[in-house]
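# could you look at this predicted model? Sequence included:
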Amino acid sequence: MTHDQTFGSDDPELPMLDAEQAALLRRLAAPHMREGHRYSLRDLGHLCRQAPVERWPEVVAGHFARLREAGRGGEGREELLRGTHARLLPEDAITPDLAGSMRYVRKAADGLVLAYALDQPTSVRILTDTDVERAGAKELAEAARANLMRVEVRHEEIPVEGGAVLHSLYGDSPFVASQALYLAQAAHRATGESLPAEGALVVVPTRHNLVYHPIADGSVVAAVNSLAGYAMRAHGDGPGALSPRLYWWHRGQLTSLTVIDDVERSFSVQPPPELLSRMKSLIRLAPAGRIRTRASGAAPDTGEAARRLGESLTRLAGDPSGLAGVFADAVTLAHARCADDPRAAHVDTWDAWALALQLGTLLFTGGQPQKCVLGDAVEVEVSGEGVTPPADVRAWLDAVYVAVVCRDWERVERLCSVPLELLRQDDAVDAYVVHWADTLRAYFTRQPMDAIVPKLLAAMETSVPQTLTHGPEAFVNHIDYQPVAMFHRIVAGDHEAFGKALSEALDGHRAYWGDAPAPRARVALGPLAMASLARGYGFPVPDELPYLPKYLLDGQRIEDVPRP
């Protein structure tokens, strides 16, 4: 993914001024520079741009007077600990003549350094090595972080095109943007919500604001484009310009996604492979309703969903190429029906599950036309002939889960004959998902247990958080992995451990979805399939459990499903 744009003027330090204005400012600043005050002119350029040219000498003199006042130093240890803040600065702010007395300054990210700044009544002074030594390096680091995170900020949510919501933290303090160093704490303080394990996209165009987007759903692509463009524009507006780059905050580290070509005077956004993988996975998961997003906060209209599905189903009779999408919609409707019918007692609910069973099997295994029914109004023949099965492991798992819930073992076996090579082509999932699919394929095609167990262990070993590079950690832990843990207890024949695994799966489902009315929140599909399987082996599974519709779990709602 790239996002290219040219930038700049002839003077890279003063892009906000034209060539004539930049030359004038440098002439006015030269006498002060000769006095040894060699600071970046970027902030001064923004100040001058906002003032009439005839006032520039006064603005320049006042600026350097404040710098001289701030540079006197000599504060006591307690004053330093009380007033020092961690602060992000542009990398070029630490000029060669300053670097020798500020060896403690470290790089925070491309284009940014972390320094300590003493907040004084009329100015802000960047500390020197002598100051750090006087205060104590460890004590100063702790105080600087604590003082920074006490800085008051205002919070605003900004919806942008593409469904993304940006969070803007802003204020009068020159330390606001520096809170990006500790973004998880800053975000929680401002919103009351934690950042996802995948982190956030963040920009710090000026010292007075930072804007971030949690990497939580498929809107991340829209956020990349919006944030990258905003950072470039706002950085040029100043004052207090900090960085025009887009960063990925992840596990306490800032990684630049912006690549700047100084020769071509252009920039592009180039996420690293790990982030690209996560983004691709989120793009697949979010529209399919598999993960909790802002969009999942609205209850679906099942009547309207059924009407649209009926129309799509009718079109399939003449053109089966849209089978993948219609199957996904059928699975969604099957879940949604259980909102009003949590026990799956009604025929409309069963019809939706039966339809999902038929379409999922046709999608992945093909087959002759068969009668598909939805309500009283739709009855069509749908064929799987000529349909290319998608390289979509989670869709395949949905089809298998639905077939297990419906106790259609012939269709389960057909689904498990799908070549593993096809499922391996899915590049939007972590390795454990493919290993899990391979485990089910081996199990339902009656391979020996010596062949099944290594596949199951591979699924378990590759699902730990430190190995994940695609799926959101919370989704994997609470939702996606739970059927694996339950199946492990089934093949071990451990009734007590299975009961605990089932309880943990339902607790995880509740913890992840909360009170969201999204269709996937209504039924824990994977655990329902594993609980249905376990009941067939005599495992004690209670009839009344949340997220497991009673008459699907005990099989009493199961009816014959048409075949070719």
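Structure's in. What do you need?

# only C-alpha atoms from now on, for both contacts and neighbour counts.
OK.

# not counting its neighbours along the chain, what's nearest the residue nearest the centre of the chain?
Centroid-nearest residue in the chain: Ile215, 2.1 Å away (criterion: C-alpha atoms, centre = their mean). In space, and not counting its chain neighbours, Ile215 is closest to Ala200: 5.0 Å by C-alpha to C-alpha, 6 or more residues apart in numbering.

# ditto for Ala186
Using C-alpha to C-alpha, 6+ apart and skipping residues adjacent in sequence, the residue nearest Ala186 is Gln179, 6.2 Å away.

# what's the answer for Lys371, then?
Distance criterion C-alpha to C-alpha, 6+ apart; nearest residue to Lys371, sequence neighbours excluded, is Glu381 at 4.4 Å.

# neighbours of the one you found, how many?
Per other C-alpha atoms under 10 Å, the neighbour tally for Glu381 reads 16.

# shouldn't it be in contact with Leu359?
No: judged on C-alpha atoms under 8 Å, Glu381 makes no contact with Leu359 at a distance of 11.1 Å.

# that older thread, please name the residues that touch the residue nearest to Ala186.
The neighbours of Gln179, taking C-alpha atoms under 8 Å, 6 or more residues apart in numbering as the test, are 148-149, 186.

# weed out the non-buried ones from these.
Neighbour counting with 16 or more other C-alpha atoms under 10 Å marks 148-149, 186 as buried within the contacts of Gln179.

# residue contacts, the residue nearest to Asp119 when sequence neighbours are not counted?
Using C-alpha to C-alpha, 6+ apart and skipping the chain neighbours, the partner closest in space to Asp119 is Gly83 (5.4 Å). Shown in contact with Gly83 (C-alpha under 8 Å, 6+ apart): 118-120, 144, 147.

# elements contacting the helix or strand hosting Leu44?
Assessed by DSSP states H and E, Leu44 sits inside helix 42-49. If you count contacts as 3 or more C-alpha pairs under 8 Å, 6 or more residues apart in numbering; DSSP states H and E, helix 42-49 packs onto helix 56-70.

# buried residues, the helix it packs on. List them.
So, applying 16+ other C-alpha under 10 Å, buried residues of helix 56-70: 56, 59-60, 64, 67, 70.

# then this one, side by side with the first:
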Amino acid sequence: MFGRRRRERAQEPQQQPQDPELTFLTAEEAHTFRGLVIDAFAAGGLHVRPARGAVIAEDGRAFGLWNLAVACVKASPDPRAWGAIVHGHVETLLNPPLAAADLSDQDMIGIVHARVLPAAALSEPGTPLTAEQARPVAEGVVEVLALDFPDSVQMLGGDALAGRDVEALWAAGRARTLATPIEDREDLEVQPGAVLTLLSSESYFFAGRILDMPALLHEVYGPRALPRGVVVGAPHRHGIVLHAVEGAGSVQAISAAAQFVARSSSGAAGALSPHLYWWDGAALHTISRPNGQGGVAVEARGAFADMVGSLH
């Protein structure tokens, strides 16, 4: 969620090289972490080998490492404390309490959620999801179905949807996600009259509130008119950033929001999108993206450029 500090490393005489895949770990830490993962799978009877961003089993199953590594770092900066976290996670993966095939249609409808994910997740090794089973939300973001079991969240796709009432699942999943409450709200004044509103929740599905922007904006801002629209960011699954565009102060607020979203997305568990979007009352339009040099570029084009030009 927002406001959580990144870990602080002890001062070291020489900066250690970072791992090229788990970029928030040093190469030494990442080597230790991967060893813990491989050992945990071996203890559960499954031999895996390291691959790019994952470990791969002999039967072809792939298990991503990023979110588990983030969880370890958030728990402790000391790799010696990571073993229990890794073993607990792997045990859950190898002994899932239930699977979609075990559920009746009614049971599935009772725990299904709509979830927003990076579009790149559709091409990850071992994913059950396909492009045909995802719905576009904005550039780089898709909506999928997921089952919220007591101890895990499982993406719903592939053969698990065969013979099911898919439209009923979409309707139930979206309704459940849109009912996710806002647990925390923080208003940051970046300059007089220019405010960023940070919304967050512990729910894995919270970022899916952007699937119904009119309802979200009414909850946050009330019935006020928003003739110039709102800039929106969903950097990770637990957070949403909003700014209602108004006067000249919004120019600085938009730039601040773009930087904040990109920074919040980088290295986050459940990272979603580094982009900032503009909601014009009908759709989400991309207005910022990382520039490849460690910064963020705000792109003023088309109707968004016209709107920004009218601010005074």
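Thanks, I have it. Predicted, not measured: the structure shown is a model, and the values here were computed from it.

# show me what Thr201 of structure 2 aligns to in structure 1.
Rather than Thr, residue 201 of structure 2 is Ser. By TM-score structural alignment, Ser201 of structure 2 lines up with Gly171 in structure 1.

# shared with structure 2, which of the contacts of Gln179 of structure 1?
For the contacts of Gln179 of structure 1, the subset whose aligned partners also touch in structure 2 (both residues aligned by TM-score structural alignment, their matches' C-alpha atoms under 8 Å) is 148-149, 186.

# need the residues you listed in TSV with secondary structure, can you?
Below are the kept ones among the contacts of Gln179 of structure 1 laid out as TSV (DSSP: H, G, I helix; E, B strand; the rest coil):
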residue	secondary structure
Leu148	helix
Met149	helix
Ala186	helix
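
# okay if I get the residues you listed as CSV plus distance to Gln21 of structure 1?
Formatted as CSV, those follow (distance: C-alpha to C-alpha, whole Å):
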residue, distance to Gln21 of structure 1
Leu148, 36
Met149, 38
Ala186, 39
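
# does the equivalent of Asp107 of structure 2 over in structure 1 lie in a helix or a strand, and which?
Counting by TM-score structural alignment, Asp107 of structure 2 lines up with Glu79 in structure 1. In the assignment (DSSP H and E), Glu79 of structure 1 maps to helix 77-83.

# once aligned to structure 2, how far is that helix on average?
Compared with structure 2 after fitting, helix 77-83 of structure 1 deviates on average by 1.7 Å (mean C-alpha distance after the TM-score superposition for structure 1).

# so after that helix, what's the next helix or strand?
Counting by DSSP H and E, the next helix or strand C-terminal to helix 77-83 of structure 1 is strand 84-90.

# now that next one, how far from the centre of its chain.
27 Å (C-alpha atoms, centre = their mean, to the nearest Å).

# same check, this time on stretch 241-259 of structure 2
Put simply, stretch 241-259 of structure 2 sits 22 Å off its chain's centre (C-alpha atoms, centre = their mean).

# and what of stretch 91-101 of structure 1?
Relative to its chain's centre, stretch 91-101 of structure 1 lies at 36 Å (C-alpha atoms, centre = their mean).

# again with stretch 437-450 of structure 1
On C-alpha atoms, centre = their mean, the centre of stretch 437-450 of structure 1 falls 33 Å from the chain's centre.

# read off where that stretch ends up in structure 2.
Using TM-score structural alignment, stretch 437-450 of structure 1 corresponds to no residues of structure 2.

# check stretch 340-350 of structure 1 too.
So stretch 340-350 of structure 1 sits over no part of structure 2, by TM-score structural alignment.

# tell me which residue of structure 1 lines up with Ser288 of structure 2.
In structure 1, the residue paired with Ser288 of structure 2 according to TM-score structural alignment is Thr258.

# from Leu502 of structure 1, how far off is the nearest residue to its match once chain neighbours are set aside?
Leaving aside its chain neighbours, Thr258 of structure 1 sits nearest to Val269 (4.5 Å; criterion: C-alpha to C-alpha, 6+ apart). Val269 of structure 1 sits 44 Å away from Leu502 of structure 1, going by C-alpha to C-alpha, to the nearest Å.

# cool, His213 of structure 1 as well?
34 Å.

# Gly240 of structure 1 now?
According to C-alpha to C-alpha, Gly240 of structure 1 and Leu502 of structure 1 sit 55 Å apart.

# kindly report the same for Glu161 of structure 1.
The separation that Glu161 of structure 1 has from Leu502 of structure 1, given C-alpha to C-alpha, amounts to 41 Å.

# which one's more surrounded, the two?
Neighbour count, other C-alpha under 10 Å: between Glu161 of structure 1 and Leu502, Leu502 has more, with 23 against 11.

# residues near the spatially closest residue to that one that is not a sequence neighbour, how many?
Distances taken as C-alpha to C-alpha, 6+ apart place Met486 nearest to Leu502 of structure 1, at 6.3 Å, with adjacent residues excluded. Met486 of structure 1: 26 surrounding residues under other C-alpha under 10 Å.

# list the contacts of Met486 of structure 1.
Applying C-alpha under 8 Å, 6+ apart, one finds that Met486 of structure 1 lies in contact with 498, 501-502, 527, 530.
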